[in-house]
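>>> Structural data only, the sequence is not supplied:
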C-alpha cells in the first residue's frame, strides 16, 4: 500500500542531547507513546537520534555504543501499536556505521532485498561534526557483504506502506527508491544552521510523498559549537511542502492530503533569524555548562554592545554585569556609551580603571635585570606597543576573570570574524573568554545585527546609536583616539569581503590571483566587493602592499591566536576552529 492515510506518519523534530543516549531514549519513547495515542502508524525520528553527533574519539567510547544499543532495544520493544523509523549508530564487524533502523510490532524490520537489519549511511561522516572516527560507508559494507550497493537501500514494509529510509542527503548514484516500489521516502538528517547556505529540501520524487526529518539542539566538537537547525520538511504528491520551524522542537503530521496552510518557510539568512540562532545557541551553551551569570567587558564599541544585548536576553539583565575598564587612552565618549548601554538594558554596571595596574606592570618589567651564571646580565623593558597588549591582558586576565569569580559567572569573548582572521586581538587578552558567540560574524554583520536588535527586537534605541556610528577602535594608544576619528587599521567594507574570499568560499581565492586581479579588474568578481577599489588603492603597488600585509597577518601569529581562542559559535558553512583548522605554520609562497 503506497498511499499515506490521514495521520499515518508523524515526523518528530526532537532536541537531541549530545552524548546522552538514555535521555534521548526517554524522549523517543514518550513521543512514541503520544503518537500511538493519536493513532499515528509510523513515528519518524532524525539521524543519530540516540547519540547525537559527537567529536572524534568520543565515538570510540564503548559505553555510549552500548547505551545506544540498549535504547534501541527498548524502542523496538515499544513499537507495538506504532511503527518507528530512526537514525542511530550501529556496530558492524568491529566498526561503526551510521544507520537508519525501523521496527514494528516489537520486531526489527529489514529492507526487502538487504541482508542487514539497517540501512547504512552512504557516506562516512567526514562532515562538520565528527570526522571519520572509524565509520564505514555503505560502499564498504556492500563490498564486505558481497552485494550490490543499491540492495542495501531497498524499501521495507512498515505500517502497511512500502517505505525507503536512509540517513543523510545522499543516495547511491542512479538509484531511485520510487522505481523500486517505495511509496514514501524518508530522509533522516540532522544539519547545522548556516547563514550562507540554505537547507536542502525533501528528496525529489515525482508523485511520491517524501520527507526530511531533522533534529535540533547543538553539536559540540570542542573548538566549534554547531546549532542543529531543524527545518523538517514534508513534500506531498502534488508538490506542496510543509515546514517545521527552525531551531525548535516540533512535530509535523504527514498525511496523504497536505494541510490547507502549511507552515511558511522563514528566511534563514535574515538578520532577525540570525539573532534568534545566536540567542538560542547561547542559551543552550549556558544551560549545558550549568551557568547562569555573564560578565561582558563593555568598551562602548559595537562588538561588546551586541554581545551585551545578546546576553541580556539570554541570561536576563539580573544575571548580566557590564564592566568598563578605562585607561588614559579611553575617551569619555566610549565610557559614557558603555554606561548608557547598561542603563538601557537594565543590567549591572561597574568601572574598574586599569591605568595604575598597567603602569605598575611597566615599572616592574622595566626594573627587571636578568642574570646568567657567570655574571652576564640583560636589562628588560617594555615597548609602547607591548604596553598596548599589557592593557588588553590586564582587562581580561586580571579584571574580568576576577570579576567572574566574584559575580559567580563567566566572561565573554567579544571578538568578531574580521579580528580573528588577521589576529587583531591580544593573546590571553581580549581573545580570552568562555565562548566566542560573534566569531563567525564579519564586522559589517555585527553592525547589521545591532541595527536589527534596535529596530526589530527592542523596538527602540537600546544599543546606543553612538556605539554603532563611532569609529571602531581598541583605544590602546593615542594613535587610536576615537574623538579624533582614529581607529582600527581595517576598512571593513573591503577587508571583510577579502577575508571571506579566503575563508568562506568552497574554493578559496588565492593570494596570487588576487594580486593579479587589480590589473585584470577581477578583484570584484573574486571577492564580491561592490565598491570602487581604486578609491581605496589608487595604484597596484598600494593594493599589493595591503594584500600582502593582510595575507601575512592571516598566516602569521593569527593562526596561533585562533588555535588558542575560546570555542566559536558556527553560523556559516566555514567557521574557524573545525572547518578552518590549521597548523601554526602556513604553506609558504612569495607572499609569506
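The structure has been received and is ready for your questions. What you see is a predicted model; the values in this text were computed from it and never measured.
>>> Please make it C-alpha for all contacts and neighbour counts, starting now.
OK.
>>> isn't residue 297 right up against residue 303?
No - in this structure residue 297 lies outside contact range of residue 303 using CA atoms under 8 Å: 10.0 Å.
>>> So between those two, which is more surrounded?
Using other CA atoms under 10 Å, the more surrounded residue of residue 297 and residue 303 is residue 297, with 26 against 23.
>>> which non-adjacent residue is nearest that one?
Leaving aside its chain neighbours, residue 297 sits nearest to residue 323 (5.1 Å; criterion: CA to CA, 6 or more residues apart in numbering).
>>> Distance of that neighbour relative to residue 347?
Using CA to CA, to the nearest Å, residue 323 is found at 11 Å from residue 347.
>>> again with residue 318
Distance from residue 318 to residue 347, counting by CA to CA: 6 Å.
>>> who has more neighbours, the two?
A count of neighbours by other CA under 10 Å puts residue 347 above the other of residue 318 and residue 347, at 17 against 13.
>>> What about the residue nearest to the more buried one when sequence neighbours are not counted, how many residues nearby?
Leaving out its chain neighbours, the residue that sits closest to residue 347 by CA to CA, 6+ apart is residue 317, at 4.4 Å. Residue 317 is flanked by 20 other residues according to other CA under 10 Å.
>>> Just list the residues touching residue 317, thanks.
Applying CA atoms under 8 Å, 6 or more residues apart in numbering, we find residue 317 in contact with 311, 345-348.
>>> Alongside the first one, take a look at this:
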C-alpha cells in the first residue's frame, strides 16, 4: 500500500473517429506525464473514439476499432510506466456501453460502464448506449478509486454508492460541452458530491471543437472543504501532474497550479475561436472566406477567423450594390487592413440588372418589395459560393442569433455557407464582444494585437443596405428589447404574461413570438455554428416547422 501518488490530468483534444490518432494523443500525454513522475493518468470520457460519437458508434467496424485502440493502449503500459484511465465505447455481452478502463501492467486491469446516460439538450446517449450497473471501486496500488463517468457525477447515487463501497478518491472523466454558465455549474455539482461523500474529486474534461460543440477543458481537483487544489487553463490542451498524500483522514491533494477563471466575454470569444479553428482544421479546409460588408457582424466574424487561423488563412470580399454606403466601403476596407487579410471588391450591380431583365415579364404589374432585396442577398450568396468552390476555402456565414431567431436573413443568400461563429450570439453580445476584442488580446490568438475594427463599425446603426436609408430597426424592435424577449422565449421558455410582467410590451412580445415560430424552416437550413448558450438552435431546441400553437 502506498502513501503517496502522482495523478496526471490529461486535458486532451481528440478527433472524433480518428482512433489511431487519439491513441497517439494519449500515448504522447503519457510520455509527458511519465517524464514528470506520474503514477496514473486520467484522460477524458470516450477519448479513444472522440465525443460525442453519435450514430458512428453503432457501426460494428468502429466498435472493433475502438476496442483495438484500448487493447493497444493497454499493451503500451507493459513498460512499467504510468497506468492509464481512458474512455471508449465497449461491447460487453452484446450490449454497447460508454466505458472507462484502468490500464496497467500491459493489460486491462478493470472496466466500468456509465450508469447515468444523459438524454437532454445536445445529449442522446440513451439512444446508442446501454447503462451499466452502479460501478464498484477499482484498486490501484492499494488505493480504491471511484470512476464515475461525466453525468454520473451530476447525481448523488453513483458517488454515494462508491463511497459506501470504500472509494477513497473520485476520478471523473468528462466530455462536458461548453456553455457560458457551465464552468460554475461544474464546480457547484462537484462541490455537492464532495460535501455528500467527503471524498476529493479529480475532474478531467476534454478540450476542442466537435461540429457545433466546444469543449473547454477547465479540468480541476476539488479537495475537502471544496478547496480547488488545481485547475487547468480553459480552451487549451494541458497535462498537469498533481501530488497526493495519505493522511489520517484520507487522501489529500497538495496545492498545485490554479489557472485563473476567464471573464464571460473572454470565455465566449475563446469558445468561438476554438470551435472555428477545430472545425476548419479537423475537416481539412485550407482556410475560410467571408463577405465583409462594413457591418459589425461580418467584422466580428472576420476577427474570430483571423484569431483562429491566422490572416493568411482568411479571405474577405466586399460586394457592393447601388445601396452600399461610402462608409460601409471604407469600414470594410479598414477592417481588412487592421486584420491583415486579403480583400477583394466584386460589385453585384451587373447581377441585379441581369435578374431584373430575366424576371421583368413574370413580375409585370408587381411593385418592388423584399423580393428585390432578397435577390441582392442571393447574388452575393452565389458570388461567395463560386469563390468558395474555385478557391477551396470554406464559406463562413455571418448572421447572429437575434437575426436567425426572427428570420431576418435570406435563404440561399446571406445564409449560404459552411459554418457560423455567431449562430448562438445575440446582437447585444456582438456589440460587447467587438468592444472587448478591440481592447484585449489574450495569449494564444493568431491575429494582430490592438483594434481589429474601426469604432464606427460598432457605433453606426446596423443596416442590411438593401434599399435606400435602411436600418434593421425599420423591421425589428430595438436590439436590446428584441434580445431580452428572445432570451425569455428561447432560453427560459416563458409564457407571454411572464415576459410582459418583466416590462415588455405585449404586442411586441406576441410579434417576436410569431416571428420566432415562422423562422423555424429557415433555421433548419442554416449551417452549423458554435454553441455558446444553454439553448442553441439545433440539437438543443428542436421545434416543429408546422406548428399551430398560438399564444394569447
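That came through fine. Bear in mind the structure is a predicted one, so any value in this text is a computation, not a measurement.
>>> doesn't residue 101 make contact with residue 41 of the second structure?
No - using CA under 8 Å, residue 41 of the second structure is not in contact with residue 101; the gap is 11.4 Å.
>>> Show me whatever sits in contact with both of these two.
Here residue 41 of the second structure and residue 101 share the contacting residues 84-85, scored by CA under 8 Å, 6+ apart.
>>> more neighbours, those two?
The neighbour comparison of residue 41 of the second structure against residue 101 (other CA under 10 Å) goes to residue 41, with 25 against 21.
>>> got a list of what residue 231 of the second structure touches?
Counting by CA under 8 Å, 6+ apart, residue 231 of the second structure touches 218-221, 257-259.
>>> Now check it against the first structure: what is it aligned to?
In the first structure, residue 231 of the second structure lines up with residue 243, judged by TM-score structural alignment.
>>> Now that match. Nearest residue, chain neighbours left out?
Closest residue to residue 243 of the first structure apart from its sequence neighbours, by CA to CA, 6+ apart: residue 233 at 4.6 Å.
>>> tally of neighbours for the one you found?
Neighbours of residue 233 of the first structure using other CA under 10 Å come to 26.
>>> Contact partners for the aligned residue in the second structure for it?
Under the alignment (TM-score structural alignment), residue 233 of the first structure pairs with residue 220 of the second structure. Shown in contact with residue 220 of the second structure (CA under 8 Å, 6+ apart): 202-204, 228-232.
>>> quick check, nearest of those residues to residue 526 of the second structure?
residue 204 (33.0 Å; CA to CA).
>>> hang on, the closest one packs against residue 12?
No - here residue 204 of the second structure does not reach residue 12: they are 9.2 Å apart, not a contact under CA under 8 Å.
>>> which one of the two has more residues nearby?
A side-by-side neighbour count of residue 204 of the second structure and residue 12, using other CA under 10 Å, places residue 204 first with 29 against 23.
>>> Nearest spatial neighbour of that one, chain-adjacent residues omitted?
Per CA to CA, 6+ apart, closest to residue 204 of the second structure is residue 219, 4.7 Å.
>>> how many neighbours does the one you found have?
Summarising burial for residue 219 of the second structure: neighbours were counted as other CA under 10 Å, giving 30.
>>> residue contacts, it?
Counting by CA under 8 Å, 6+ apart, residue 219 of the second structure touches 9, 11, 203-205, 231-234.
>>> From those, pick the one nearest residue 480 of the second structure.
Of these, the one sitting nearest to residue 480 of the second structure (CA to CA) turns out to be residue 234, at 29.7 Å.
>>> List the contacts of that closest one.
Shown in contact with residue 234 of the second structure (CA under 8 Å, 6+ apart): 207, 216-219, 262.
>>> Out of the residues you listed, list just those in strands.
Counting by DSSP state E, these place 207, 216 in strands.
>>> Could you measure from residue 98 of the first structure over to residue 119 of the first structure?
8 Å.
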